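Chemist: Have a look at this prediction, sequence included:
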Amino acid sequence: MPSNSDSISRRTFLKETTATTAAVVALPLAQAVAAEGDWIKLFDGKTLDGWHKNPKRIGHGTGGKWIVEGGAIVGEQDPPGSGNGGILLSDRKFGDFEVKIDMNHDWGPCSGFFLRSNDKGQCFQVMVDFHDAGNVGHIYGEGTGAFNNRAFDINGEVKDGKLVAIIGDNVRKPSEHGCVYTCTPGEWVKAWRVGKWNTLKVR
């Protein structure tokens, strides 16, 4: 991670050092295999080569705005604040995979990291709902029946317009979220670095 990584805009989703996608697309394993232990870098740190926005309007909008800024992919609504968002998908398709991203989000947006997504945005979404009554890290069935295994909510403590802390709230019973394992709100709050880069790993 570059030494100036914490100063990069918190709208940023992906960093040059990651091997990942904003939406990882599924394909039979035999068609996309790397040697065990090898990482496939999907972002060159300079361009959006190998990526595409949703080609048609979906529930999130017509595609949003995606640029490379400071060696990272940055996404926002187009125009900002309009509600017109979208998703960014890898051109390459994968079967079984392990993926890592470094992310640093603004407080307030409702976002996510889409796994096995199609161009319509139907996917398994790792929630990145970084706002009050939100959640980061649990799975939501986007366009697949809307299952949600959210075990708790998060809320922010804001001072002088700046997020200074996160509080875990509204803990649900295992019978309500269906997780075999989940961290506690306290464990999540301790692990999440407010205003800094955080790494998400999915296997």
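Modeler: Everything's here; your move. Keep in mind that what you see is a predicted model, and the values were worked out from it rather than measured. Residues are numbered from 1 along each chain as shown.
Chemist: contacts and neighbour counts: CA atoms only from here.
Modeler: Will do.
Chemist: if I read this right, Pro174 contacts Phe152, doesn't it?
Modeler: No. Because the distance of 10.5 Å does not satisfy CA atoms under 8 Å, Pro174 is recorded as not touching Phe152.
Chemist: So what touches the host helix or strand of Leu163?
Modeler: Assigned by DSSP states H and E, Leu163 falls within strand 162-169. Residues from elsewhere that reach strand 162-169 (CA atoms under 8 Å, 6 or more residues apart in numbering): 107, 133, 152-158, 185-186, 188-189, 194-195.
Chemist: from the chain's centre, how far out does that strand sit?
Modeler: 19 Å (CA atoms, centre = their mean, to the nearest Å).
Chemist: can you list contacts of the top helix by length along the chain?
Modeler: The residue-count maximum for a helix in the chain (DSSP state H) belongs to helix 185-191. Contacts to helix 185-191, defined as CA under 8 Å, 6+ apart, come from residues 152-154, 166-169, 171.
Chemist: Apply 10 Å and report the result again.
Modeler: 136-137, 151-154, 165-171, 182-184, 198 (CA atoms under 10 Å, 6 or more residues apart in numbering).
Chemist: Emit the ChimeraX select command for whichever of those residues are buried.
Modeler: In ChimeraX, a selection of the buried entries from the contacts of helix 185-191 looks like this (16 or more other CA atoms under 10 Å):
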select :136,137,151,152,153,154,166,168,169,182
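Chemist: where do the strands sit along this structure?
Modeler: 12-15, 23-26, 51-53, 65-69, 72-76, 88-90, 93-94, 99-103, 110-115, 123-129, 135-142, 153-159, 162-169, 198-202 (DSSP state E).
Chemist: Now render these as TSV, adding distance to Ser82.
Modeler: Formatted as TSV, those follow (distance: least, CA to CA, whole Å):
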stretch	distance to Ser82
strand 12-15	18
strand 23-26	22
strand 51-53	17
strand 65-69	11
strand 72-76	10
strand 88-90	18
strand 93-94	31
strand 99-103	23
strand 110-115	13
strand 123-129	18
strand 135-142	21
strand 153-159	23
strand 162-169	22
strand 198-202	27
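Chemist: Between the ones you listed, which one is closest to Gly45.
Modeler: Evaluated over the strands of the chain, closeness to Gly45 peaks at strand 72-76, with 6.1 Å, by CA to CA.
Chemist: Below is an additional structure, to be compared with the one above:
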Amino acid sequence: MVDDQFVPLFDGTSTAGWRVIPRVYGTVRPGGPTIAEVFREQGMHPPVAPEEHPARWTVEDGVLVGRQDPPGCGYGGYLITERAYGDVELVLETKPDWPADTGVMVRRRPDSWEGFQVLLDHRPHGGIGGFFGNGLASFSAVPFTVDVEHDADGRPAGLRIDDAGVGPGTAIAHRRAQLSQACDAEEFLHAWRWGEWNELRVRCVGNLPRLTTWVNGLLVAELDTAAIDWPGYDPQAVARTLGPRGHIALEVHDNDAISGLDRWGPDAACRWRNIRIREL
């Protein structure tokens, strides 16, 4: 439930107050190697000239829609607020396709990729409502990971909990242990509305913020970013890098060498509406 202290971030007709930026990688962590260097060490190839291929953001029937541009090109991007914010509560409705690896960033730098990401990984091994550190040692704090159920014709028909319990990277138990609160996976499946609009609420409070997420009123996850235990994560370096204020950003992911088309389908889109914010 929101009240009249919230103000809209999206007017329903245009992207006024936002700007389009490409998905350009930076360093793994403050003062660390670049993502491109890590990719090369692992025998992978970073995207070529991603700055020339931002995602496409349109307004369709009052809905903000993000797609790769052109569809299936493999390049991602962001829509980022022109204003920076400190302590906030953000509420929005989202309807991503499957597979579509999207998310909401808070405290994001305006012209580099560092910031805290609230995950909306609507894809295999995806974490929805958890957190990821873009340029912040790539920490991953999620209560569970999801996959998809298929109908008799082989079409995606609903979410299920990832049977493997492990996504690409670190075991789910360690990722869940980062959280100070986390919902039960079955509670989440009951709350999530497949193929319909879902409300995401994000609260971000503090210099090294405490981040909390709710989906359709269910508290999904809470993270104290001052207490993260993750290789290479330095809370003081993070505080210096981000400062007490940052931008809000919506994501269209690229297709990387790890997940390929499971990351973002060729014709996939993410959709957003009723985006509003309250400064605390």
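Modeler: That came in fine, so what should we check first? Keep in mind the model is a prediction, meaning the values are calculated, not measured.
Chemist: sorry, back to before: spit out the residues that contact Pro174 and Phe152 of structure 1 alike.
Modeler: Thr182.
Chemist: So Ala221 of structure 2 sits against Cys183, correct?
Modeler: Yes. Counting by CA atoms under 10 Å, Ala221 of structure 2 touches Cys183, with 6.5 Å between them.
Chemist: shared neighbours of the two, anything?
Modeler: 129, 143, 214.
Chemist: Looking at those, which is nearest Glu51 of structure 2?
Modeler: Gly129 (28.1 Å).
Chemist: Counterpart of the closest one over in structure 1?
Modeler: In structure 1, the residue matched to Gly129 of structure 2 (TM-score structural alignment) is Gly137.
Chemist: Ile101 of structure 1 versus the residue most central in space within structure 1, what's the distance?
Modeler: For structure 1, Phe113 is the residue whose C-alpha lies nearest the centre (CA atoms, centre = their mean; 2.9 Å). Noted for Phe113 of structure 1: a distance of 9 Å to Ile101 of structure 1, by CA to CA, to the nearest Å.
Chemist: before we move on, what about Val171 of structure 1?
Modeler: 27 Å.
Chemist: Tell me which of the strands of structure 1 lies nearest to Gly59 of structure 1.
Modeler: strand 135-142 (10.1 Å).
Chemist: How about residues contacting that closest one?
Modeler: 110-115, 117, 120-130, 146-155, 168-169, 177, 179, 182-183, 188, 192, 200-202.
Chemist: try 7 Å this time
Modeler: For strand 135-142 of structure 1, contacts defined as CA atoms under 7 Å, 6 or more residues apart in numbering pick out 122-130, 146-150, 153-154.
Chemist: Now that strand on structure 2. Mean distance?
Modeler: Aligned to structure 2 and superposed, strand 135-142 of structure 1 gives a mean residue distance of 0.6 Å (mean CA distance after the TM-score superposition for structure 1).
Chemist: Now do that strand and strand 162-169, the angle between them.
Modeler: 70 degrees (axes from the mean of the first three to the mean of the last three CA atoms, to 10 degrees).
Chemist: Okay, angle between strand 135-142 of structure 1 and strand 153-159 too, please.
Modeler: Going by the same axes, to 10 degrees, strand 135-142 of structure 1 makes 140 degrees with strand 153-159.
Chemist: Tell me the counterpart of Gly195 of structure 2 in structure 1.
Modeler: Match for Gly195 of structure 2 (TM-score structural alignment): Gly195.
Chemist: ok, now Arg160 of structure 2?
Modeler: Arg160 of structure 2 maps onto Ile167 in structure 1, by TM-score structural alignment.
Chemist: Identify the residue nearest Ala146 of structure 1 in space, chain neighbours excluded?
Modeler: Setting aside the residues directly before and after it, Ala146 of structure 1 is nearest to Tyr140 in space (CA to CA, 6 or more residues apart in numbering), at 6.4 Å.
Chemist: so how far is Ala151 of structure 1 from the one you found?
Modeler: Taking CA to CA, one finds Tyr140 of structure 1 at 12 Å from Ala151 of structure 1.
Chemist: how near is Ile139 of structure 1 to Ser90 of structure 1?
Modeler: 20 Å.
Chemist: Compare these two (neighbour count), which wins?
Modeler: Ile139 (24 against 21; other CA atoms under 10 Å).
Chemist: Just give the closest residue to that one, not the sequence neighbours.
Modeler: Val126 (4.8 Å).
Chemist: I figured the one you found was touching Phe114, is that so?
Modeler: Yes. The pair Val126 of structure 1 / Phe114 is scored as a contact, 6.3 Å apart, by CA atoms under 7 Å.
Chemist: So which of these two has more stuff around it?
Modeler: Phe114 (27 against 21).
Chemist: against structure 2, where does stretch 80-91 of structure 1 fall?
Modeler: Using TM-score structural alignment, stretch 80-91 of structure 1 pairs with 71-82 in structure 2.
Chemist: in the matching stretch, what's buried?
Modeler: Buried-residue list, stretch 71-82 of structure 2, by 16+ other CA under 10 Å: 71-72, 74-81.
Chemist: Stretch 174-192 of structure 2 too?
Modeler: So, applying 16+ other CA under 10 Å, buried residues of stretch 174-192 of structure 2: 175-179, 181-183, 185, 188, 192.
Chemist: Let me have those residues in CSV, extended by distance to Arg240 of structure 2.
Modeler: Shown next, in CSV, are the buried residues of stretch 174-192 of structure 2 (distance: CA to CA, whole Å):
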residue, distance to Arg240 of structure 2
Arg175, 24
Arg176, 26
Ala177, 25
Gln178, 21
Leu179, 23
Gln181, 26
Ala182, 28
Cys183, 31
Ala185, 35
Phe188, 35
Trp192, 36
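Chemist: So which of these are in helices?
Modeler: Per DSSP H, the buried residues of stretch 174-192 of structure 2 map to helices at 175-177, 185, 188.
Chemist: from the residues you listed, which is closest to Gly62 of structure 2?
Modeler: The closest of those, once distances to Gly62 of structure 2 are taken by CA to CA, is Phe188, at 27.6 Å.
Chemist: Please determine how far that closest one is located from Pro235 of structure 2.
Modeler: Taken as CA to CA, the span from Phe188 of structure 2 to Pro235 of structure 2 is 29 Å.
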